[in-house]
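Q: all I have is the shape, not the residue letters:
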């Protein structure tokens, strides 16, 4: 079964063809980073317009690169939410029209389920059940994953997502957008022990997160140290990053212990962060856990938003006979997201 996946939840227009839910035949991603960079974050109206401009070209490019003819496509999977409504509508309406024109079944996919299923596009996917830490610009959550289509939320952020905190700290320091990539690179030049920013564990036995406090602490440090902070930027971002990584790593390992799962998945855009990847693998290995992380090697980057994960998730719904109705709509937020 060959699935065409389409993803337009935020600022990437993506399309992919995936066979049997595991083999990527093509993956095309058109990024809008250059468009949003001057504003220090995603501008929803601009994102929607750029999706409209790119969607036809991206889908056609993915089909052409796959070498698959239209009559060999069995179904269409498309991100239904959560995300920016304007952006979601572009891909969702395109997918509906594409499926209707070719008389194909189609399925609306939860973007977060897509990220979780991205680990099954790797050579060593985890066995069920496992726990997953989903870390991105809009979400920071821990799930107990029972199957390709069944995940139970264990905890989530109460305020800023981890990726959002990275972007805001980067903006405070005048480093630019996207903050996660910039901070990850610059932190390698700094001392992560030089500044002791707070670790907000909330309840250490539970799995919710809060990153607004550390963001405020960084801002206060900047305001109270005058221009001297400009000479400390590598140390500031390294110390900030370490505080975030400490909390994320502790929570997901604790979740694995509670659920007695030996396998941990790290997914989402922030899963590309080199310090988080290294620390989780180190700390989890010391406790006897196995860590599964999608590759972060362009052009096959499965950490960030991509359509391969949407197609793969759609495959597992479709083999269960679950499809979407033509009257369904997108959603900006999902329950327990």
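A: All right, it came through fine. From a predicted model like this one, the values you see are computed outputs, not experimental measurements.
Q: use CA for all of it now, contacts and neighbours both
A: Fine.
Q: in the longest helix along the chain, what counts as buried?
A: Ranked by residue count, the top helix of the chain under DSSP state H comes out as helix 233-259. Buried residues in helix 233-259, defined by neighbour count with 16 or more other CA atoms under 10 Å: 233-256.
Q: which strands and helices lie in contact with that helix?
A: Here helix 233-259 touches strand 130-135, strand 140-147, helix 179-187, helix 212-224, strand 263-267, helix 274-286, going by 3 or more CA pairs under 8 Å, 6 or more residues apart in numbering; DSSP states H and E.
Q: and the ones you listed: which comes nearest residue 195?
A: Ranking these by their distance to residue 195 (criterion: CA to CA) puts helix 212-224 first, at 9.5 Å.
Q: go through the closest one and flag the buried ones.
A: So, applying 16+ other CA under 10 Å, buried residues of helix 212-224: 212, 213, 214, 215, 218, 222.
Q: next, the buried residues of the helix or strand hosting residue 86.
A: Assigned by DSSP states H and E, residue 86 belongs to helix 85-102. By neighbour count with 16+ other CA under 10 Å, helix 85-102 contains the buried residues 85-96, 99.
Q: other residues contacting it?
A: Under the criterion CA atoms under 8 Å, 6 or more residues apart in numbering, residues 6-11, 44-45, 47-48, 51-52, 55, 75-81, 105-106, 108, 326, 330-332 lie in contact with helix 85-102.
Q: alongside the first one, take a look at this:
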């Protein structure tokens, strides 16, 4: 096992539409730069080809900024970590190609990182006032592409015990938001408007799925039929009730998520929870989790907003722990659009 006290890791994240680079000194973050892509707003969703082109434009300046902000030279790097998957293949290839080239030119190790593991391990970044989870804990990854409950036994010993059977939670927010004529991405808009509405004004269907798995397609269908019926009666229904619609929808999503988490805690006997992914920024979900902690039922770990969306800091911290265990990757490592936690161990 490596015992070097000065390990410098460059992390690169390019799985979807955010280009990000971070520099770590051991488990401490020195920089975390993210370049977002506004081009997708006009299309109501991420366009893969446009995303990969934007990554090509952003990756060099983003990495340059990350190194400069960290005050670290390329020659000081101990290894370069990159997102292998899951994600959009074109986007992943931009990050992996750059990481491989840098690894080869500097003659330093290459470290592949599973994007889904990284969302959970971001809690292990060493920061002031940060409290790291204790193993084992239940990890909840909630984003535009994934919804999973993971039993985390160690840094790289994870087991998915529940996941969505159809749509991810973030996808449900965006698609239902589109039905309510909200701009993309709709999640933040629904969250903002929900604070002004009555969460009990309208009732939407709660899918009945056995075990710890999720389903959000039924909820989307419920919202669709409800809006079709009401707008037929009043073409201005959505505009006149948008705050109550958002509050009622968000209330139902939080109810679905918390019901499964309650079940997972009972079945596993683990009451320490850590969430990650873009939807972990949602205020309704955060409040429901913190309420459990205030009642002293659960120990809850919620990431800073900086770490909720796709970012390279989560790649860097995983890279650091893999470096300690000499878990390096060959230059022949291929990107994987589909990459489960199980197949990455």
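A: Structure's in. What do you need? Keep in mind the model is a prediction, meaning the values are calculated, not measured.
Q: now the TM-score, please.
A: TM-score of the superposed chains, computed with TM-score structural alignment, normalised by the length of structure 1, equals 0.95; 329 aligned residues with a CA RMSD of 1.2 Å.
Q: and the longest helix of structure 1, how far from the chain's centre?
A: The chain centroid and the centroid of helix 233-259 of structure 1 are separated by 17 Å, computed with CA atoms, centre = their mean, to the nearest Å.
Q: where in structure 2 does it fall?
A: Counting by TM-score structural alignment, helix 233-259 of structure 1 pairs with residues 242-268 of structure 2.
Q: average gap between the matching stretch and structure 1?
A: On superposition with structure 1, the mean distance recorded for stretch 242-268 of structure 2 (mean CA distance after the TM-score superposition for structure 1) is 1.3 Å.
Q: and the most centrally placed residue in structure 1, how far from residue 73 of structure 1?
A: For structure 1, residue 268 is the residue whose C-alpha lies nearest the centre (CA atoms, centre = their mean; 2.6 Å). From residue 268 of structure 1 over to residue 73 of structure 1 the distance is 27 Å, taken as CA to CA, to the nearest Å.
Q: circling back to that earlier point, for the helix holding residue 86 of structure 1, give me the average deviation versus structure 2.
A: Counting by mean CA distance after the TM-score superposition for structure 1, helix 85-102 of structure 1 comes out at 0.4 Å.
Q: of the helices and strands packed on helix 233-259 of structure 1, which is nearest residue 308 of structure 1?
A: Nearest to residue 308 of structure 1 among these is strand 263-267 (13.7 Å), distances taken as CA to CA.
Q: flag every buried residue along that closest one.
A: 263, 264, 265, 266, 267.
Q: again, but for stretch 312-325 of structure 2
A: For stretch 312-325 of structure 2, the neighbour count (16+ other CA under 10 Å) marks 312, 313, 314, 315, 316, 317, 318, 319, 320, 321, 322, 323 as buried.
Q: nearest residue to the equivalent of the second one over in structure 1 in space, please, no chain neighbours.
A: Using TM-score structural alignment, the equivalent of residue 313 of structure 2 in structure 1 is residue 308. Closest residue to residue 308 of structure 1 in three dimensions, ignoring its sequence neighbours and counting by CA to CA, 6 or more residues apart in numbering: residue 16, at 5.1 Å.
Q: which element is the one you found on?
A: Element membership for residue 16 of structure 1, per DSSP H and E: strand 12-19.
Q: quick one on the thing from earlier: show me the contacts for the residue nearest to residue 308 of structure 1.
A: Residues near residue 16 of structure 1 by CA under 8 Å, 6+ apart: 4-6, 24-28, 59, 62-63, 306-308, 311.
Q: measure the residue lying farthest from the centre of structure 2 to residue 82 of structure 2 for me?
A: Ranked by distance from the centre of structure 2 (CA atoms, centre = their mean), the top residue is residue 233, with 39.0 Å. Separation of residue 233 of structure 2 from residue 82 of structure 2 (CA to CA) stands at 52 Å.
Q: map residue 279 of structure 2 across to structure 1 for me.
A: Match for residue 279 of structure 2 (TM-score structural alignment): residue 270.
Q: give me the three-state assignment for its match.
A: Here residue 270 of structure 1 is helix, with the state taken from DSSP: H, G, I helix; E, B strand; the rest coil.
Q: returning to that earlier point: what's the angle between the strand holding residue 16 of structure 1 and helix 85-102?
A: 40 degrees (axes from the mean of the first three to the mean of the last three CA atoms, to 10 degrees).
Q: gap between stretch 1-17 of structure 1 and the chain center?
A: Stretch 1-17 of structure 1 has its C-alpha centroid displaced from the chain centroid by 14 Å (CA atoms, centre = their mean).
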